[in-house]
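S.K.: sequence and predicted structure, then a few things I'm wondering about:
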Amino acid sequence: MAEKKQPYNYAARKSALKKELEDGTFHRFYLVCGEEDYLRHQDGKWLADQLLGSGDPTMNRTLFTGKDFTADDVIGIAETMPFFADRRVVVLEETYLLEKAKADTDKLVDYMRSDAYPDSTKLVFVQKKVENRNGRLYRTLSSDAGSILECPVQSEETIRTWVLHQIRERGFSVENRAMALFLDCTGTDMLNVKNELEKLMSYCEGTGKITLADVKAVTTPKVTDRIYDMIEAITRCESQKALAIYADLLELNEAPARILWNLTRQYNELLCVQEMAGRGLPPRDIASALKLNPWVVSNRLLPVARQSGNERLRRSLELCARTDMRYKSGKISDRTAVETLIVTCAAKEGAS
């Protein structure tokens, strides 16, 4: 019986890679990839720094990006001996090499696999999406000569733990309600969370604590995550919870018209997700087609789309359009119009 494959654990993989480097175990090639932009950029820089060691980065580190280079350019740098250092590091960030197979890519792979490749050169590929996982380059990177660190979107609980660690490290305490509102506002994009947290802690400097009022004063809410929460509540016919989220957004100075626009956009996304899932497309393909985060598609959109069904989603979209016309005609205020929309969409008779 085949051994069950364990789910990928980013923290464990990062810890193992860190120990390898500390022990002086170096691979020839590295790939840092994944949807979480903050981790990918941070880990790509960290890895290049670790590999470079005490070497002069101006003389021993080279960066290639995009498509404005060739395999020969990379090979020429890779063959150059490091300058008063143990290793030369070549970083290839968001390049064409891990896209569809090309002759130029094959030329680089042939060199990477050859005896001519110097042990003193380390190639670090940093790529959000790896389009061609069956290609020769990816297979080389995943061989014994290579090492891969994937940076997936992190769970809400992981983000919460990460934020609390940074808050306490800076000597702050935080109210539970303040923490909950902060995470609601920022969502799970770690770069956004990091930037908002730095702003919040700077605002609270000297006080030793972070309060609900502080979060309301300086944190910019990520409206899309709250709209997801609102639609989830509507889908479960929890009108009071949906109205409470609406009130939170209003309190954070989000305009009713903007909230309606986001509701309409996300109902459109839900309908597209539902129709594509009905055609048998897997979540990753749906995310790619709609240019959405795969985690959001799998964990937020698909469950709601399946629970709602096409008919209810189409009805909700029609109600959004009517609401837009009603408040623009002056028959009702925008605030009341959106409130009425939420109650109507959450009514049990509207559920499929």
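M.R.: The structure has been received and is ready for your questions. Residues are numbered from 1 along each chain as shown.
S.K.: CA only for contacts and neighbour counts going forward, please
M.R.: Noted.
S.K.: state the distance from the closest residue to K328 other than its chain neighbours to R326.
M.R.: Closest residue to K328 apart from its sequence neighbours, by Cα to Cα, 6 or more residues apart in numbering: D334 at 7.9 Å. According to Cα to Cα, to the nearest Å, D334 stands 8 Å off from R326.
S.K.: who has more neighbours out of those two?
M.R.: Taking neighbours as other Cα atoms under 10 Å, D334 and R326 compare with D334 leading, 20 against 15.
S.K.: distance of the more buried one relative to C320?
M.R.: 12 Å.
S.K.: what does D106 give?
M.R.: Distance from D106 to C320, counting by Cα to Cα: 52 Å.
S.K.: and for D285?
M.R.: From D285 to C320 the distance is 28 Å (Cα to Cα).
S.K.: which of these two has more residues huddled nearby?
M.R.: A count of neighbours by other Cα under 10 Å puts C320 above the other of D285 and C320, at 23 against 15.
S.K.: that one: which element?
M.R.: According to DSSP states H and E, C320 maps onto helix 302-328.
S.K.: what's the angle between the next helix or strand after that helix and helix 302-328?
M.R.: Note on helix 302-328: by DSSP H and E, the next helix or strand toward the C-terminus is helix 334-346. Counting by axes from the mean of the first three to the mean of the last three Cα atoms, to 10 degrees, helix 334-346 lies at 140 degrees to helix 302-328.
S.K.: centre of the chain to helix 334-346, how far?
M.R.: 31 Å (Cα atoms, centre = their mean, to the nearest Å).
S.K.: so what touches that helix?
M.R.: By Cα atoms under 8 Å, 6 or more residues apart in numbering, the surrounding residues in contact with helix 334-346 are 233-239, 242-243, 246, 256-257, 260, 316, 319-320, 323, 326-328, 350.
S.K.: in that helix, what's buried?
M.R.: By 16 or more other Cα atoms under 10 Å, the buried positions in helix 334-346 come out as D334, R335, A337, V338, E339, L341, I342, V343, T344, C345, A346.
S.K.: can I get these in a markdown table with distance to E94?
M.R.: Formatted as a markdown table, those follow (distance: Cα to Cα, whole Å):
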| residue | distance to E94 |
| --- | --- |
| D334 | 44 |
| R335 | 44 |
| A337 | 45 |
| V338 | 42 |
| E339 | 44 |
| L341 | 43 |
| I342 | 42 |
| V343 | 45 |
| T344 | 46 |
| C345 | 43 |
| A346 | 43 |
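S.K.: tell me the one of the residues you listed nearest K100?
M.R.: For those, the minimum distance to K100 (Cα to Cα) is 44.4 Å, reached by C345.
S.K.: the closest one and R312, how far apart?
M.R.: Noted for C345: a distance of 9 Å to R312, by Cα to Cα.
S.K.: in the helix or strand encompassing N262, what counts as buried?
M.R.: When elements are assigned from DSSP H and E, N262 belongs to helix 256-278. For helix 256-278, burial by neighbour count (16+ other Cα under 10 Å) applies to 256-257, 259-260, 262-264, 266-277.
S.K.: got another, please set it beside the one above:
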Amino acid sequence: MDIKPENLISLLQQHKPLPQAQVLLLCGEEDYYRNSIIAALPEYVFGDTPEADREITVFDKQTDLAELMAAINTYPFFCGKSLVVLSDENLWAVHKKKNDNISVDNAEANEESINQQDEELDTKKNERLTAILTDVPDYCTVVLNGRKFDKRTKLYKALKQKAIICECNRIKEKQLPDWLNAQANTYGARFTYDAIEVIVDIFESVMEDLPLGILKQEIDKLAIYTAGRKQWTAQDVLNIVAAPGNTSAFAITNFVADAKLKEALEVMAIEKKRGTNILPLCARIQFKLRQLLRYHELKSRGYDYNSMMKELGLSSGAMSYVVKQSRHFNEKKLRQAIIAINEININIRRGGRDYGALEEVLIKLLQ
């Protein structure tokens, strides 16, 4: 049986019964999903059984199959349940050996012979492991945990019939909004469209290897910061969420919003030396300037404080901060800076200047 990681986590957390629950195969590159599932399993399997009485065995390297079989088939005396976590990927990996001492003339023939012998050894190991994992007693739950799993093996084909298979693949950028809102929903909240855009901008430089575990920690911080509010805004994200290696972008943006030119340029100089990608920084600064410009526009149209707060999607505390920052700018300068940063983004993609051009924009804006 195949199941999506989000669905499996939900079932485990809600303690709902799983079909074919004796063996669970977790595979895929996304560590966050696999780690979350493994973390949820002890409570799911053992319920309120004290930790000291829980029978949990972990095999992560140099696994002896006889010891594995004993752990699976030994009845747990104290609680009547056992959990075996098998993270030793060498057990199901196909190894290719090379012999550097063979002659060139016989290299191809010898390599073929060695590989055939090696595959035969792997086949025997695979068959023995298959026999163990297809005969797991009802009181035991076995979890196979690894990034890679060869679907051509006899073991995988057997587990396809007998086990729950959960492929924990990395999510793509287009899947991120749904993932974010699913996380927010666990707190009874939802991101605004602009808030999701800001998160995508923040994590743009690491999108191909998106660290969901770190992003989940930032969401947990957001839940505390918003204190039960049902809608999480772009300003909430700007105030709280920090991407790995990108914390300086937040500091620079705050310095710009507070009209602290010297401090902003000093931190930018450090990031320039580090070779930090400037595009996420431009996006963050531009978002803040657009927010301040929008405030000025609403104010000039006669909006009252509460109406502006609602229009901008801000909490009372965040709104007061925007009002304070807005005093450093007028509409004309904000518009000029926003247009200039747009041009920087276009020119960078064409091989144009980056940090120097942004420095000039900020100097014009803040002097």
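M.R.: On my side now, so go ahead. For clarity, every value in this text was computed on a predicted model and none was experimentally measured.
S.K.: from the buried residues of helix 334-346 of structure 1, which two are the most distant?
M.R.: Using Cα to Cα, the buried residues of helix 334-346 of structure 1 reach their maximum pairwise distance at D334 and A346, which is 18.4 Å.
S.K.: show the contacting residues for the most centrally placed residue in structure 2.
M.R.: Centroid-nearest residue in structure 2, with Cα atoms, centre = their mean: L212, separated by 1.0 Å. With contact taken as Cα under 8 Å, 6+ apart, L212 of structure 2 is in contact with Y32.
S.K.: aligned partner of it in structure 1?
M.R.: For L212 of structure 2, the aligned residue in structure 1 is M190 (criterion: TM-score structural alignment).
S.K.: what does T141 of structure 2 give?
M.R.: So, by TM-score structural alignment, T141 of structure 2 is matched to K122.
S.K.: surely its match is within a strand?
M.R.: Yes - counting by DSSP: H, G, I helix; E, B strand; the rest coil, one finds K122 of structure 1 located in a strand.
S.K.: tell me how far it lies from R88 of structure 1.
M.R.: Per Cα to Cα, K122 of structure 1 is found 6 Å from R88 of structure 1.
S.K.: looking at those two, which is more packed in?
M.R.: Using other Cα under 10 Å as the criterion, K122 of structure 1 and R88 rank with R88 on top: 30 against 24.
S.K.: is N126 of structure 2 in a helix, a strand, or coil?
M.R.: When classified by three-state DSSP, N126 of structure 2 comes out as helix.
S.K.: what about the strands in structure 2?
M.R.: Applying DSSP state E to structure 2 gives strands spanning 23-27, 55-59, 82-86, 140-146, 164-167, 190-191, 231-232.
S.K.: list the buried residues in the fourth one.
M.R.: Put plainly, it is strand 140-146 of structure 2. Neighbour-count burial for strand 140-146 of structure 2, counted by 16+ other Cα under 10 Å, picks out C140, T141, V142, V143, L144, N145, G146.
S.K.: isn't the last one up against L24?
M.R.: No - judged on Cα atoms under 8 Å, G146 of structure 2 makes no contact with L24 at a distance of 11.5 Å.
S.K.: measure stretch 15-28 of structure 1 end to end?
M.R.: 19 Å.
S.K.: and the closest residue to L250 of structure 1 other than its chain neighbours, what is it in contact with?
M.R.: Nearest in space to L250 of structure 1, with sequence neighbours left out and distances taken as Cα to Cα, 6+ apart, is P256 at 7.2 Å. For P256 of structure 1, the contact set (Cα under 8 Å, 6+ apart) comprises L250, D334, R335, V338.
S.K.: in structure 2, which of those remain in contact?
M.R.: Retained in structure 2 by both residues aligned by TM-score structural alignment, their matches' Cα atoms under 8 Å is none of these.
S.K.: include distance to E93 of structure 1 when you put those into TSV, please.
M.R.: Below are the contacts of P256 of structure 1 laid out as TSV (distance: Cα to Cα, whole Å):
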residue	distance to E93 of structure 1
L250	41
D334	46
R335	46
V338	44
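S.K.: and which of those is nearest G34 of structure 1?
M.R.: For these, the minimum distance to G34 of structure 1 (Cα to Cα) is 34.5 Å, reached by L250.
S.K.: residues near the closest one, how many?
M.R.: Other residues lying near L250 of structure 1 total 14 when counted by other Cα under 10 Å.
S.K.: ok, now K174 of structure 2?
M.R.: Using other Cα under 10 Å, K174 of structure 2 has 9 neighbouring residues.
S.K.: try E232 of structure 1
M.R.: 22.
S.K.: surely it meets A305?
M.R.: No - between E232 of structure 1 and A305 there is no contact under Cα under 8 Å: 9.6 Å.
S.K.: residue in structure 2 paired with L164 of structure 1?
M.R.: When structure 2 is aligned by TM-score structural alignment, L164 of structure 1 is paired with N181.
S.K.: list the contacts for the closest residue to that match other than its chain neighbours?
M.R.: Distance criterion Cα to Cα, 6+ apart; nearest residue to N181 of structure 2, sequence neighbours excluded, is R190 at 5.5 Å. R190 of structure 2 makes contacts with N181, A184, K230, Q231, W232, as judged by Cα under 8 Å, 6+ apart.
S.K.: how much space between the second one and R190 of structure 2?
M.R.: From A184 of structure 2 across to R190 of structure 2, the span is 5 Å (Cα to Cα).
S.K.: now do K174 of structure 2
M.R.: Remark: distance between K174 of structure 2 and R190 of structure 2 (Cα to Cα) = 17 Å.
S.K.: next one: Q117 of structure 2
M.R.: Distance, Q117 of structure 2 to R190 of structure 2, using Cα to Cα: 56 Å.
S.K.: in structure 1, what range does stretch 358-365 of structure 2 match?
M.R.: Mapping stretch 358-365 of structure 2 onto structure 1 (TM-score structural alignment) gives no aligned residues.
S.K.: now which residue in structure 1 aligns to N73 of structure 2?
M.R.: For N73 of structure 2, the residue aligned by TM-score structural alignment is E79.
S.K.: tell me the contacts of that match?
M.R.: Residues in contact with E79 of structure 1 (Cα under 8 Å, 6+ apart) are Y117, P118, T121.
S.K.: in JSON lines: those, plus distance to F84 of structure 1.
M.R.: What follows is the contacts of E79 of structure 1, written out as JSON lines (distance: Cα to Cα, whole Å):
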{"residue": "Y117", "distance to F84 of structure 1": "19"}
{"residue": "P118", "distance to F84 of structure 1": "16"}
{"residue": "T121", "distance to F84 of structure 1": "13"}
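S.K.: let me know the closest of these to Y8 of structure 1.
M.R.: Closest approach to Y8 of structure 1 among the contacts of E79 of structure 1 (Cα to Cα): T121, at 28.4 Å.
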